[in-house]
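In: Sharing a model prediction with you, sequence too.
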Amino acid sequence: MTNGSDSSFLYGANIRANGIRQHYLRYGGSGRPVVIVPGITSPAVTWGFVAERFGRGFDTYVLDIRGRGLSEASDCLDYGLDAMAADVAAFAVALGLEDYALVGHSMGARIGLRAVSRHGATPGCLAMVDPPVSGPGRRPYPAQLPWYVDSIRLMAQGADLEAMRPFCPTWTDGQLRLRAEWLHTCDERAIVTAYDGFSTDDIHVDLPRIPCPALLIAAGRGDVILPEEEAEIRALNPAIGLVRVENAGHMIPWDDEEGFYRAFGDFLGKLV
């Protein structure tokens, strides 16, 4: 996140929606509203570089999911998929967003899918970026829980980017530094609950119930969505568009930022 003269960053703010404090960052301020919902351990600020680009053409909001970043966290909160999906639907209503685009990455894509299929979210379109397709009776999500929990605990103790490097060896120093700074804001209870949900929540039943244009962006070098799983998604909802970013792993904009933007084409409107 930057605030220079060439930056599209406007401000960070809080709003009460779905009964909790939700924190977000806003970029651009004009054009079609776009709501970005990050993944399981990605506070909003870590998506700032993407929001800067989106902010050139769109009124962009990046959400801190409950239990992460500066949004509400406590041992009393429900950290399940349905609660997070209800948050997103309520967030858009609270801000009065119309014809907005909903863009979710990884867990955020599952949240967006559940929000439109069961919680009354009404975006003009939905982009799902490399969502975990694990669930009951399916292969497990390929990342292991200790990868998340161990790194969170290290950062909570005050570790620096060098301690983060073994977890994300291909990332730049700047990317590692930002993750090291903010990872401690991810509540371990929220992460464990969400991770467990990857194996217990059935998102495939939601796929035929998407009421708006939808796009699936998959990582070409990742193992989150296999070709046969793509085929199943197509069979469940043939209207879903599919684009692969061939040179990227699961963290697509970190691996191939320009390829990530190209993958959208004109799906959101004109992306500068």
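Out: Yes, it's here.
In: Could you use CA atoms for every contact and neighbour count after this?
Out: Will do.
In: what about the strands in the stretch 51-200 of the chain?
Out: Counting by DSSP state E, counting those that start in this stretch, the stretch 51-200 of the chain has strands at residues 59-63, 101-105, 125-129.
In: What's the separation between residue 262 and residue 216?
Out: Noted for residue 262: a distance of 13 Å to residue 216, by C-alpha to C-alpha, to the nearest Å.
In: Out of those two, name the residue with the larger neighbour count.
Out: residue 216 (21 against 13; other C-alpha atoms under 10 Å).
In: buried set for the strand or helix carrying that one?
Out: Element membership for residue 216 (DSSP states H and E) is strand 214-219. Residues 214, 215, 216, 217, 218, 219 are the ones in strand 214-219 that count as buried (16 or more other C-alpha atoms under 10 Å).
In: tally of neighbours for residue 250?
Out: What residue 250 shows, counting by other C-alpha under 10 Å, is a neighbour count of 22.
In: which residues does it contact?
Out: Residues counted as contacts of residue 250 (C-alpha atoms under 8 Å, 6 or more residues apart in numbering) are 106, 130, 218, 219, 221, 222, 223, 224.
In: and the strand or helix carrying residue 261, how far from the chain's centre?
Out: Per DSSP H and E, residue 261 falls inside helix 257-264. Here the centre of helix 257-264 is set off from its chain's centre by 15 Å, with C-alpha atoms, centre = their mean, to the nearest Å.
In: Show me the contact partners of it.
Out: So helix 257-264 is contacted by 217, 243, 244, 245, 247, 252, 253, 271 (C-alpha under 8 Å, 6+ apart).
In: Turn those residues into TSV, columns for secondary structure.
Out: Output for the contacts of helix 257-264, formatted as TSV (DSSP: H, G, I helix; E, B strand; the rest coil):
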residue	secondary structure
217	strand
243	strand
244	strand
245	strand
247	coil
252	helix
253	helix
271	coil
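In: Can you pick out the most distant pair from those?
Out: Within those, 247 and 271 form the most distant pair, 20.4 Å apart (C-alpha to C-alpha).
In: How about the contacts made by the residue nearest the centre of the chain?
Out: Of all residues in the chain, the one closest to the mean position by C-alpha atoms, centre = their mean is residue 38, 2.2 Å from it. Residue 38 sits next to 44, 47, 62, 63, 64, 65, 104, 105, 106, 107, 108 when contact means C-alpha under 8 Å, 6+ apart.
In: do you know how far the closest residue to residue 268 other than its chain neighbours is from residue 33?
Out: Leaving aside its sequence neighbours, residue 268 sits nearest to residue 101 (C-alpha to C-alpha, 6 or more residues apart in numbering; 6.6 Å). In this structure, residue 101 and residue 33 are 6 Å apart, going by C-alpha to C-alpha.
In: ok, second structure coming up, stack it against the first:
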Amino acid sequence: MASSNFPTLLYLHYWAGAGHAWQGVASALGPNYPSLAPDLGGFGGAPAPAGGYSVDAYADSVAAYIHDKQLTRYVLVGHSMGGKIALALAARQPAGLMGVALLSPSPPTAEPMTEQDRQDSLKAYGKPDQAEKTFQTITTRPQPPAIKEQIINDNLRSSKGAWDAWLLHGSRENIAARLCDIQVPCAILAGDQDQIMSPSVHGLETLPLLPDDTPLEIIGGAGHLLPYDAPEEVAALLHDFISRLPLR
């Protein structure tokens, strides 16, 4: 396949993360794969989405970004929160969308989070010791010091509006009824050591709502932060997924 035939990979990052979380995956895929990885509203260096912090408001902002970048052939690659946003956008059947790859996605139904965990996460905002604790929970494989610092710093520079809105509202939204409108190939990637959302969550809550023959790929020894824990495995699976997409 010639490099010009590859669609653009539009990466959507996880809650309390930033677009540069995808650097390892993009590097492993190589320069033949055009890619974009914006910061989502309220995270990284991005301002709040114009329409607020709902899943649809985020989908609106991604749609506007696609329009601004004049993308005509692209694949949405969404991780955790970014996965739910990708699903909401894909259900709109936007022009140019060729496929959707979901990494440990937040399910289209409410996330499996206890009220105690929700309250603890709300209180953890802006606290370095809690950011360190979160890092230990969402990664499994050893990370270089610079990457660990990046993950923790991304957590700490999240805006409070975006932080609270996802915990109180976005993670609880139910967009399951819309997923029947997704008409492009999909794939789910999950780590078998994910302490946030186990592969069974994806198999029960997301997979049955996606197109037939959607695979659920399990990456051994990886936790929730797949772009950091397993960039090369993710890149290989994305390559396989993209290679099977119909060219159009």
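Out: That came through fine. Small disclaimer: the values here were computed from a predicted structure and weren't measured.
In: hmm, back to that, tell me the buried residues within the contacts of helix 257-264 of the first structure.
Out: Listed as buried from the contacts of helix 257-264 of the first structure are 217, 243, 244, 245, 252, 253, 271; burial here means 16+ other C-alpha under 10 Å.
In: now, among these, which is nearest to residue 144 of the first structure?
Out: Once C-alpha to C-alpha is applied, the member of these that ends up nearest residue 144 of the first structure is residue 252, at 18.9 Å.
In: That closest one reaches residue 244, doesn't it?
Out: No: assessed by C-alpha atoms under 8 Å, residue 252 of the first structure is found out of contact with residue 244, at 10.0 Å.
In: shared neighbours, those two?
Out: Joint contacts of residue 252 of the first structure and residue 244 (C-alpha under 8 Å, 6+ apart) are residue 219.
In: now the helices for the second structure?
Out: With helices called from DSSP state H, the second structure shows them at 23-29, 55-68, 81-90, 115-123, 128-138, 145-156, 160-168, 199-201, 226-229, 231-243.
In: Tell me which of these sits most buried.
Out: Greatest average neighbour count among those goes to helix 81-90 (a mean of 27), per mean count of other C-alpha atoms under 10 Å.
In: which secondary structure elements does it contact?
Out: strand 8-12, helix 55-68, strand 74-79, strand 97-103 (3 or more C-alpha pairs under 8 Å, 6 or more residues apart in numbering; DSSP states H and E).
In: which residues touch the second one?
Out: In other words, helix 55-68 of the second structure. 40-41, 49-52, 84-86, 88-89, 170, 173.
In: Let's have the residues you listed in TSV, adding distance to residue 153 of the second structure.
Out: Shown next, in TSV, are these (distance: C-alpha to C-alpha, whole Å):
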residue	distance to residue 153 of the second structure
40	16
41	16
49	21
50	24
51	26
52	23
84	23
85	23
86	25
88	28
89	28
170	22
173	27
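In: so which of those residues comes closest to residue 108 of the second structure?
Out: For those, with residue 108 of the second structure as the reference and C-alpha to C-alpha as the criterion, the closest is residue 84, at 6.1 Å.
In: Need the counterpart of the closest one in the first structure.
Out: Residue 84 of the second structure maps onto residue 110 in the first structure, with residues paired by TM-score structural alignment.
In: same question, residue 11 of the second structure
Out: So residue 11 of the second structure corresponds to residue 36, using TM-score structural alignment.
In: just checking, residue 128 of the second structure touches residue 156?
Out: Yes: in this structure, residue 128 of the second structure is within contact of residue 156 by C-alpha under 8 Å, at 7.0 Å.
In: okay but residue 165 of the second structure is in contact with residue 53, surely?
Out: Yes: with contacts counted by C-alpha under 8 Å, residue 165 of the second structure reaches residue 53, the gap being 6.2 Å.
In: If any of the contacts of residue 38 of the first structure are buried, give me the PyMOL selection for them.
Out: Restricted to buried positions by 16+ other C-alpha under 10 Å, the PyMOL selection for the contacts of residue 38 of the first structure reads:
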select buried, resi 44+47+62+63+64+65+104+105+106+107+108
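In: If we only consider the contacts of residue 38 of the first structure, which is nearest to residue 28 of the first structure?
Out: Nearest to residue 28 of the first structure out of these is residue 62 (C-alpha to C-alpha; 11.5 Å).
In: Can you tell me how far that closest one is from residue 77 of the first structure?
Out: 21 Å.
In: got it, and residue 132 of the first structure?
Out: 23 Å.
In: I'd like to know how far residue 119 of the second structure sits from residue 128 of the second structure.
Out: 17 Å.
In: An error on my part: the question was meant for residue 154 of the second structure.
Out: Counting by C-alpha to C-alpha - residue 154 of the second structure and residue 128 of the second structure are separated by 11 Å.
In: just residue 120 of the second structure next, same as before
Out: Using C-alpha to C-alpha, residue 120 of the second structure is found at 14 Å from residue 128 of the second structure.
In: Check whether residue 33 of the second structure really touches residue 25, as I assumed.
Out: No: contact criterion C-alpha under 8 Å: residue 33 of the second structure and residue 25 do not qualify, at 10.7 Å.
In: Present the strands of the stretch 51-200 of the first structure as TSV; the columns should include distance to residue 169 of the first structure.
Out: Output for those, formatted as TSV (distance: least, C-alpha to C-alpha, whole Å):
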stretch	distance to residue 169 of the first structure
strand 59-63	25
strand 101-105	20
strand 125-129	22
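In: I'd like to know which of the ones you listed is closest to residue 165 of the first structure.
Out: Per C-alpha to C-alpha, nearest to residue 165 of the first structure of the strands of the stretch 51-200 of the first structure: strand 101-105, 21.8 Å.
In: check the fit of the closest one onto the second structure and give the mean distance.
Out: With mean C-alpha distance after the TM-score superposition for the first structure, strand 101-105 of the first structure departs from the second structure by a mean of 0.6 Å once superposed.
In: From the chain's centroid, how far away is that strand?
Out: Averaging C-alpha positions (C-alpha atoms, centre = their mean) puts strand 101-105 of the first structure 7 Å from its chain's average.
In: which helices and strands does that strand pack with?
Out: strand 33-37, helix 107-118, strand 125-129.
In: Could you dump those into a markdown table and include distance to residue 91 of the first structure?
Out: Listed next are these as a markdown table, based on distance: least, C-alpha to C-alpha, whole Å:
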| stretch | distance to residue 91 of the first structure |
| --- | --- |
| strand 33-37 | 9 |
| helix 107-118 | 11 |
| strand 125-129 | 15 |
